[in-house]
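J.: Fold the following and give me the result.
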Amino acid sequence: MSIIQNHRKAIARLLMRCLVDRELVARDLANPLHIVLPRWDAKLGDAIVSSFFFREARKLGARVTVLTVPELVDLHRLDFGVDRVIPVNGAPTLAGLGPLVRELGSVDVFVHLVGRIQPIEMLFIRLLKPARVYSLDDALHCVSGKLGDATAQLNVVERYTRVLLDLGATLINRDYIVPLPLPLPLLERQGGSNITHILINPYASRPDKSLGFAKALSLVRALADAWPQHHIGILCSPASRAEALQLEHAIARCNVRTLVELDTPRAVGGAIQRAKVVVSVDTAIVHMAVGLKASLVAIYPASNSSNPWLPPLSHHTRIVFSRQGQRQHTHTGKKNMNEFTDVDVIQPVAELLQESIAETLAVDAHIVSGLGVATGTLARQLPLISRSFPEVADCHPGTLNLQLRQPLRLINPHHRTAPLAWTPSGRTKEVFDLLRIELEFDHLAHRVPAWLYVAHGSPHWHTPTVHEVIAARLELNGAQRCRVHMPAHAVELI
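T.: Take a look at the predicted model:
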């Protein structure tokens, strides 16, 4: 936000404070209470975190009205059990204040626990004339329940709890309400989707709150390789769907899939409930996982100040912090969600899964000349192989021949084809084994994904020191050696 915009906002706030900010007229609360909670934006996460407030307010016999955007109306009415939900398109305009005030009628309590009260909201409160206003904006005269300084070190749940306690609540259940689909057995009878073991959500409402493409690629690939036996699902919204599909394609792992079918909060809630672990940046997915008591690794920007939106401490929740540059957010207003290592996430996932990480084996290799026939044969083989193992579809139609320092035999491939009739005549059939590996070159900053390619009819089938590798086209720059990283359980050293 520019300096001019900041000054304009400050002036508008000062003027409105002078014109309409007054202490509330003291009066007794009605019975039943009428509580109004404005939620002008479409933030699902905020709604989930405060959902318990509505349930607990009902225990007080209160009548609750929520002002929210159309896309969250059903959530509040059907799932949260709010008595009355009035659809609004953002904060009210000056012309819309009067009709909204008349529609609300008499209001006892106005709860505003997100940021400062904006100038138009000051006028709204003045017209509503509630008996109490709870807010973090301690500077305003109209705020009788001043929670800014008093709850500065508390999370959002504790802030709503303070309001409930002040209204007379005693035993408060702080469990979130999360929308869920039909019971799982019924879903299965209706042909429901496969269960995903590890869910990862790299996307937030803004690019700077999301993982960058390279970081997401590295992290999801690391998860897929650490637990090849588990299905890994990428969560996305309609806005991030194209990038998620691109990410899936780049990851090139058969146990990774973009969950495009999860297009409602209810469907996502069901997937979270069934997952073994959820990994997510700071977004609604985190709060849904907390509400469902799912095993969670949440990725948040590091900060020197208290963050009220951090998930509550729990034995099934881990938080990974992305390091922020010195005064970065202050100067740019943007976060950096990519300053953590893959291991920072892999380790807590392993703790929550209570499973060991697949061990890897590193073997040094020399690049040697091949038989000179692979380019022609692979051009015919790859289209057939990729029908059942699509992650190799974009490989260069030629092999990299490696002489390994340690002889080995492939015993547990990630994929074994059926006998394929790849020759021009179609009479000869051959089986192919493929194993995901990574190649490490001195001249490249990152490892290169590749596949050990074992053709059962090739002379290399009987040469444990020489193996063929396929990958996307490589710029070797004269490199003569590399290091091969592969799953230890997949090979037998000779």
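
J.: from here on, contacts and neighbour counts on C-alpha atoms
T.: Noted.

J.: so who does Ser280 touch?
T.: With contact set as C-alpha atoms under 8 Å, 6 or more residues apart in numbering, Ser280 has these partners: Ile200, Asn201, Pro202, Tyr203, Val286, Leu296, Val297, Ala298, Ile299.

J.: And the one helix or strand Ala298 maps to, what does it pack against?
T.: Per DSSP states H and E, Ala298 falls inside strand 296-301. In terms of contacts (3 or more C-alpha pairs under 8 Å, 6 or more residues apart in numbering; DSSP states H and E), strand 296-301 is packed against strand 277-281, helix 284-291, strand 317-322, helix 342-353.

J.: starting at the chain centroid, how far to it?
T.: Distance of strand 296-301 from its chain centroid, counting by C-alpha atoms, centre = their mean, to the nearest Å, is 9 Å.

J.: So what touches the longest helix along the chain?
T.: The longest helix of the chain (DSSP state H) is helix 3-20. With C-alpha under 8 Å, 6+ apart as the test, helix 3-20 has contacts from Gln118, Pro119, Ile120, Met122, Leu123, Arg126, Leu140.

J.: who wins for neighbours among those residues?
T.: Looking at those with neighbours defined as other C-alpha atoms under 10 Å, the largest count falls to Met122 at 21 neighbours.

J.: ok, now how distant is the most centrally placed residue in the chain from Ala275?
T.: The central residue of the chain, meaning the one whose C-alpha is nearest the mean C-alpha position (C-alpha atoms, centre = their mean), is Asn201 at 2.2 Å. Asn201 sits 13 Å away from Ala275 when distances are taken as C-alpha to C-alpha, to the nearest Å.

J.: Let's see this one next, to set against the first:
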Amino acid sequence: MKIKHLLRFSRDWVRRIFGILLFDIALEPATLPISNLKHIVFIRWDAKWGDAIVSSFVFEHLRKTYPEIKISVVTSVAMSDYFRNYVDVNQVIEIPKRPSYKRLKILAEQLGAVDLLVHFSFMKMKDLYFLSEVQAMNVAGLDDEIQRVNIKLGRDTQGKHFAQKFVVLLEHLGIEAITPKYQVPLNIKAVAKSERFLAMKGERPLLVINPYGSSKKRKLNTLTTKKIIIEALKLRPNINIAILSTPETISEVHELCINLDRNNVFYYPECKTIYDAIALVSKAEWVISVDTAIVHIASGLNKPLLALYNPGEKNYSNWHPNSNKALTCFAKKVNSLDINALNWTQLFASLSELLQL
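T.: The predicted structure is shown next:
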């Protein structure tokens, strides 16, 4: 696997070099703040729920400062509903995960004249091709090596939380950004459905636990999850505990609940979409999560939170919870990253503190 990863990494770097040679044509230096800002485009085709949530405040600030501005978002099919229905933008364009060069050229034509294009990803060959095709007067990005990026924010935002990178962008546009307020999507039908479900479980404070991250390295195994639940019930025996699941993990969670055999420990059978998970989190008194999307959703909903992370300063500096109600525990450093390698003394102390918030 290491050799395969190294080969892929080397291939991507070679393509990037060719992309720079072929497509990286410098723009005129940016004059900041940009006068007469009419059309701004956010390239979010690699967006996931976590980074979409933590950057969601930027649209509200832009709209307040430039009421007539056209805001376009280019994103994946999976994220399009959020941008279309839960934040204030004018246009959402869906694009495949791996678009062809032809599709990128069509996209550039579709966007038309752009005063500012925001692209915070590390630039690969196709990104560079797209930037060379789009009619953008200014490009803001974190990849300072690229000449096409004439608002270079990489050095200015190094070590900052991902949300703060967008704060710096707004400051460059002459917009004062207060403490970022995330736009968490509360789907009315999903919330009503969760309320009906929880009403059957009795009027008890609710702890929501999400044991599943986006990779095996960030997945709590059954033994670890069970240990956390048992300790939580020792501290607060009269609470309800709901374990988040997905259609892929529901059988595992079902078995765990049967094994624990507690009427106040359960899962939500109707949790089939991210909106169902968000609805359940919105009803929680406390949240424990290994997944950064749920961490940021809980932060946005101002929930007392215990976030579990693998060691790694860069990842944490970018994605830590932005909340004064959040506690953090790190797994111990082991040869292969494993979120289950927890310091149990520290975790139990943090769990006790969480359940007193």
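
J.: ok so, going back, narrow the contacts of helix 3-20 of structure 1 to those in helices?
T.: Under the assignment DSSP H, the contacts of helix 3-20 of structure 1 contribute Pro119, Ile120, Met122, Leu123, Arg126 to helices.

J.: Mind putting those into JSON lines with distance to Ala250 of structure 1?
T.: Listed next are those as JSON lines, based on distance: C-alpha to C-alpha, whole Å:
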{"residue": "Pro119", "distance to Ala250 of structure 1": "47"}
{"residue": "Ile120", "distance to Ala250 of structure 1": "47"}
{"residue": "Met122", "distance to Ala250 of structure 1": "50"}
{"residue": "Leu123", "distance to Ala250 of structure 1": "52"}
{"residue": "Arg126", "distance to Ala250 of structure 1": "55"}
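
J.: if I read this right, Ala307 of structure 2 contacts Leu327, doesn't it?
T.: Yes: the pair Ala307 of structure 2 / Leu327 is scored as a contact, 6.2 Å apart, by C-alpha atoms under 8 Å.

J.: ok, the aligned partner of Ala307 of structure 2 in structure 1 to Val349 of structure 1 distance?
T.: Using TM-score structural alignment, the partner of Ala307 of structure 2 in structure 1 is Ala298. Between Ala298 of structure 1 and Val349 of structure 1 the computed distance is 11 Å (C-alpha to C-alpha).

J.: What about the counterpart of Met337 of structure 1 in structure 2, how many residues nearby?
T.: In structure 2, the residue equivalent to Met337 of structure 1 is Ile339, according to TM-score structural alignment. The criterion is other C-alpha under 10 Å. On that basis, Ile339 of structure 2 has 26 neighbouring residues.

J.: my read is Ile339 of structure 2 is in a helix, agree?
T.: No: under DSSP: H, G, I helix; E, B strand; the rest coil, Ile339 of structure 2 sits outside any helix and is assigned coil.

J.: And for the aligned partner of Pro96 of structure 2 in structure 1, the neighbour number?
T.: The criterion is TM-score structural alignment: under it, Pro96 of structure 2 has Asn89 as its aligned partner in structure 1. Other residues near Asn89 of structure 1 come to 13 when the count uses other C-alpha under 10 Å.

J.: so Asn89 of structure 1 makes contact with Val73?
T.: No: under the contact definition of C-alpha under 8 Å, Asn89 of structure 1 does not touch Val73, with a separation of 11.5 Å.

J.: Of all pairs in the contacts of helix 3-20 of structure 1, which one spans the longest distance?
T.: Largest separation among the contacts of helix 3-20 of structure 1 by C-alpha to C-alpha: Ile120 and Leu140, giving 13.5 Å.

J.: on that earlier part again, now, the most widely separated pair of the contacts of Ser280 of structure 1?
T.: With C-alpha to C-alpha as the measure, no two of the contacts of Ser280 of structure 1 lie farther apart than Tyr203 and Leu296, at 15.7 Å.

J.: Among those two, which residue is more densely surrounded?
T.: Neighbour comparison, Tyr203 of structure 1 and Leu296: the larger count goes to Leu296, with 31 against 28 (by other C-alpha under 10 Å).
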